[in-house]
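> sharing a model that was predicted from the sequence below.
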Amino acid sequence: MISTLCQKLRILKRASDSMEVVFGIDVKKDNTAKHSYVLVSKMNLPHNGIVHRGRGFSKTGLLMNLLGVIFMKGNCTTEEDILDFLGKMNIYAGKRHFIFGEPKKLITQDLVQMKYLEYQQVPGNDPACYELLWGPRAHAEASKMRVLEFLARINHLDPSAFHFGYEEALKDEEERAQASGCPSVPPAVPSTPSEAEANSAL
């Protein structure tokens, strides 16, 4: 009986981890009902992250990954770096993905139009080179700490393992708290893996 319960919990954990990485959805226990869980999106994307209303899958997980890469690259990264990162996830420009569709269009058009990303040409480059930054809606609906915690969780690390990113995220949390007039409470810092592990996760 106990072993069966443990096995079910392990399956639920693996499923919830996969849903977090792919769809940006947390599986949380519903305190109002016994043995019941609810799905909570990590961001407030319209239509639960479905870019084209009525069809497709949520893009929230991919967006959280993209925001994480941009943040860890110094808040701005090249289109080439983003495409290289996607290649590690077996997602390729020009090749339709069964969940995310055509990734380059999603990133450089759809998410830009929704103001989650900014896509701009880098001046003085021939041939033309483009870079990506957080858009205004990403700044409004996510925080650097929230994105860092997402990256840390999917890579089985503590956020403070991303040393420089963690310091910037803490500063961002303090600035947000001051702007809102609420006192900031720094997150607890448990023992951390090495920064080399954190860097290799990206």
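Thanks, I have it.
> alpha carbons only for contacts and neighbour counts from here, please
Noted.
> show residues contacting stretch 20-29.
Applying Cα atoms under 8 Å, 6 or more residues apart in numbering, the contact partners of stretch 20-29 are 16, 19, 35-43, 57-62, 64, 154.
> quick one: buried ones out of the residues you listed?
Among those, the ones that count as buried by 16 or more other Cα atoms under 10 Å are Ser16, Met19, Ser41, Lys42, Met43, Phe57, Ser58, Lys59, Thr60, Gly61, Leu62, Met64.
> now, the residues you listed that are in helices?
The helices, defined by DSSP state H, take in Ser16, Met19, Thr60, Gly61, Leu62, Met64 from those.
> okay if I get these as CSV plus distance to Asp84?
Shown next, in CSV, are those (distance: Cα to Cα, whole Å):
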residue, distance to Asp84
Ser16, 26
Met19, 23
Thr60, 19
Gly61, 17
Leu62, 14
Met64, 16
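> residues touching the residue nearest in space to the middle of the chain, list them.
Centroid-nearest residue in the chain: Met64, 1.7 Å away (criterion: Cα atoms, centre = their mean). Listed by Cα under 8 Å, 6+ apart, the contact partners of Met64 are Gly24, Val147, Phe150.
> use this one as the comparison:
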Amino acid sequence: MLNTILTDNQDHFPMVFRKASQCLQLVFGMAVKEVDPREHIYVLVPTLGLAYEVMQSSAQSMPKAGLRVLVLSLIIRNGDCAPEEVVWETLSRMGACPGKEHSVSGDPRELLTHVWVQEDYLVYRQVPDSDPARYEFLWGPWAYVETSKWQVTVYLLRINERFSRVFPSLSAEAEREEEDGP
């Protein structure tokens, strides 16, 4: 990185490396840990335990760990069951629209309602007594094995804190909107 990217600005390396590490954690669910300070050797370790199987399968599926944390956090924020429309609205704002191929996650509808349900990360069920039928997402048994609601909440608080420091004007605007209501 020093020799290729920062050839003329090597003094900026610590800041660039720190920011890149933060992005890896936020987007991919992977933390950068130094294993040999003398030789400056680093490894990627899963955040919240959610990326373990992803690391073993393929590098192309690694970003899905961050998406999984987002969906699990939506479930927590909505009282342990997130209405399907809330999940799709949130993912659509991020460019991952249900039924539409996404460069990172593929088809989000297929991923959430089939793949992660089969892998027991999520439960996708009809809301009882809903007519017309409405659906919701809940944490699946395997999500509880790999992490906890407490760990996801702490992780989200860290992300929010970092976001507030990096984008203070956006954070202040979001706070005002929250106070003013819709």
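Yes, it's here. As the structure is a computational prediction, the values presented were derived from the model and not from experiment.
> TM-score of the superposed pair?
With the length set by TM-score structural alignment, normalised by the length of the second structure, the two chains reach a TM-score of 0.76; 160 aligned residues with a Cα RMSD of 2.7 Å.
> residue boundaries of the strands in the second structure?
30-36, 41-46, 82-83, 122-126, 135-139 (DSSP state E).
> those strands: which one's closest to Ala172 of the second structure?
Smallest distance to Ala172 of the second structure across the strands of the second structure (Cα to Cα): 26.3 Å, for strand 82-83.
> summarise which helices and strands the closest one is packed against.
Using 3 or more Cα pairs under 8 Å, 6 or more residues apart in numbering; DSSP states H and E as the contact test, the elements touching strand 82-83 of the second structure are helix 64-77, strand 135-139.
> could you redo the last one with a cut-off of 7 Å?
When contacts are defined as 3 or more Cα pairs under 7 Å, 6 or more residues apart in numbering; DSSP states H and E, strand 82-83 of the second structure sits against strand 135-139.
> ok, average deviation of the strand it packs on from the first structure?
Once fitted to the first structure, strand 135-139 of the second structure is off its aligned match by 0.5 Å on average (mean Cα distance after the TM-score superposition for the first structure).
> other SSEs contacting that strand?
Contacts defined by 3+ Cα pairs under 7 Å, 6+ apart place strand 135-139 of the second structure against helix 64-77, strand 82-83, helix 84-93, strand 122-126.
> can I get the ones you listed in a markdown table with distance to Glu34 of the second structure?
Output for those, formatted as a markdown table (distance: least, Cα to Cα, whole Å):
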| stretch | distance to Glu34 of the second structure |
| --- | --- |
| helix 64-77 | 21 |
| strand 82-83 | 37 |
| helix 84-93 | 33 |
| strand 122-126 | 33 |
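> on that earlier part again, closest to Tyr116 of the first structure among the contacts of Met64 of the first structure?
Closest to Tyr116 of the first structure, out of all of those and judged by Cα to Cα, is Val147, at 13.3 Å.
> for that closest one, which non-adjacent residue is closest in space?
Take Val147 of the first structure and drop its neighbours on the chain: the residue closest to it by Cα to Cα, 6 or more residues apart in numbering is Gly68, 5.7 Å away.
> next, count neighbours for the equivalent of the one you found over in the second structure.
Matched to the second structure by TM-score structural alignment, Gly68 of the first structure sits across from Ser73. Neighbourhood size, Ser73 of the second structure [other Cα atoms under 10 Å]: 19.
> I'd like the distance between Ser73 of the second structure and Asp36 of the second structure.
Ser73 of the second structure is 34 Å from Asp36 of the second structure, where distance means Cα to Cα, to the nearest Å.
> what's the answer for Trp116 of the second structure, then?
36 Å.
> settle it for me: which of the two has more neighbours?
Legend: neighbour count by other Cα under 10 Å for Trp116 of the second structure and Asp36, higher for Trp116 (18 against 10).
> now do the same for that one: its match in the first structure.
Correspondence of Trp116 of the second structure to the first structure, assessed by TM-score structural alignment: Leu111.
> what's the nearest residue to its match if we skip its chain neighbours?
Leaving aside its chain neighbours, Leu111 of the first structure sits nearest to Leu117 (5.7 Å; criterion: Cα to Cα, 6+ apart).
> list the contacts of the one you found.
Residues near Leu117 of the first structure by Cα atoms under 7 Å, 6 or more residues apart in numbering: Leu111, Leu132, Leu133, Trp134, Gly135.
> keep only those residues that stay in contact in the second structure.
For these, the aligned pairs still in contact in the second structure (both residues aligned by TM-score structural alignment, their matches' Cα atoms under 7 Å) are Leu111, Leu132, Leu133, Trp134, Gly135.
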